[in-house]
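Asker: Sequence and predicted structure, then a few things I'm wondering about:
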Amino acid sequence: MTEFERVLVNSFNAYIEEKGIRAISYRLKQHRFTSQFLDVLVDSLDPDLYLGIECKSISVDKGANALYFSQHFTVDKKGIHQIERISDYLNRSGRRGFLAVELRLGTGREREAYMVPWEDLEKLYRTKNLKLTVEEIRSFPEIKRDGKDYMINPREWGRKNRWEKDSLNEAAENLGESND
């Protein structure tokens, strides 16, 4: 488990405890020859907290100017890209998905982290825009820091995922209405 993942899990659990919410954040143990679906999972009956989060970290101080889909994500033995595998898992599980990106800015400087809604990442991947620049990453909601921990506020990170939007559209169609 990376330091970023550990701090994110601990920050989620502190938020959950502070708010008195019935939920838990955890990281599944990764085994050498099996792939894990996501880095951080949050289980809750609250749909704002039923989450799947993939974590990536890039070193801006060492010259990284983008998160590349070919370099920072994996392709499995069957040739299936990590974004496709995670998208399938999120769609099947009904979890809200996010890519948490940590920008390491160098010695003596605070790290920054941002929450990219998975549907936005998937859209970029499907349109063959195969990178997310540091500038683009910074356009997404920041996970603000509180000392060494992160301040968790899932409602700031975008309310609806594709499943929720599709469900609302189906419900509206069943009533003979449009949800546009």
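Answerer: Arrived safely, thanks for sending.
Asker: going forward, measure contacts and count neighbours with C-alpha atoms only.
Answerer: Will do.
Asker: Tell me where the protein has strands.
Answerer: 23-26, 40-44, 51-59, 66-68, 96-104, 112-117, 131-133, 145-146, 149-150 (DSSP state E).
Asker: ok, structure two:
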Amino acid sequence: MSDATTDSTIKQALRQGLSLLVIAWVLALGVNALRPGGIPLVADWSPAARLSAATGESMVIPLDEAVVLYDRREAVFVDARLPEEFAAGHIPGALNVPWILVDEYEEQFFTTVPDPETIVIVYCDGEACALSEDLARMLIDMGYVHVKVLADGWGQWTRHGYPVEKEDRHGS
């Protein structure tokens, strides 16, 4: 087989592959456009846009407001991260209710925070972390009225130099 034939075959395969990709892309866009509740191609995926309660009220609490509630001891902070991450550092006094293990921790939460009128601020780490969002929605569904999410809570808290608590080797 000559180099010219090989080049021609490769170019033909690339053209065919590109054609298939374009056809698939056009079909996908068409199905999405015709489908009820199609996925928006452009949207605001920021925590503020994602996190709204059924009432339309934002579930996001700004860091400065969370700090005021922390200083006044008017809110319960709940860390939705794994126990290992919690042990490595958390907001002092926060409860650990890891979303992934929520069934094991929810009774402890309800015992510690029995009043559904309590202000609860849920946090995890990172802008894209949805653990706090999922836990907050569960608490709202369980009847808690004042649940807020501190988006990128652990990251914001540590970047601004607020107090941090770590568990020692004895687990305290």
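Answerer: Perfect, I can see it now. Every value quoted in this text rests on a predicted model; they were computed, and no experiment measured them.
Asker: Got a TM-score for the pair?
Answerer: TM-score for the superposed chains, counting by TM-score structural alignment, normalised by the length of the second structure: 0.28, backed by 80 aligned residues with a Cα RMSD of 4.9 Å.
Asker: returning to what we had before: mind putting the strands of the first structure into CSV with distance to Val9 of the first structure and mean neighbour count?
Answerer: Shown next, in CSV, are these (distance: least, Cα to Cα, whole Å; neighbours: other Cα atoms under 10 Å):
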stretch, distance to Val9 of the first structure, mean neighbour count
strand 23-26, 6, 19
strand 40-44, 7, 20
strand 51-59, 10, 20
strand 66-68, 22, 18
strand 96-104, 12, 23
strand 112-117, 14, 22
strand 131-133, 24, 16
strand 145-146, 14, 12
strand 149-150, 10, 20
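Asker: Switch these over to JSON lines; also include distance to Arg85 of the first structure.
Answerer: Formatted as JSON lines, these follow (distance: least, Cα to Cα, whole Å):
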{"stretch": "strand 23-26", "distance to Arg85 of the first structure": "20"}
{"stretch": "strand 40-44", "distance to Arg85 of the first structure": "15"}
{"stretch": "strand 51-59", "distance to Arg85 of the first structure": "12"}
{"stretch": "strand 66-68", "distance to Arg85 of the first structure": "17"}
{"stretch": "strand 96-104", "distance to Arg85 of the first structure": "12"}
{"stretch": "strand 112-117", "distance to Arg85 of the first structure": "16"}
{"stretch": "strand 131-133", "distance to Arg85 of the first structure": "18"}
{"stretch": "strand 145-146", "distance to Arg85 of the first structure": "30"}
{"stretch": "strand 149-150", "distance to Arg85 of the first structure": "27"}
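Asker: residue ranges of the helices in the first structure, please?
Answerer: 3-19, 82-93, 118-126, 134-137, 162-174 (DSSP state H).
Asker: Tell me which of these sits nearest to Tyr26 of the first structure.
Answerer: Tyr26 of the first structure sits nearest to helix 3-19 of all the helices of the first structure, at 5.9 Å, using Cα to Cα.
Asker: Having no further points to raise, I will conclude here.
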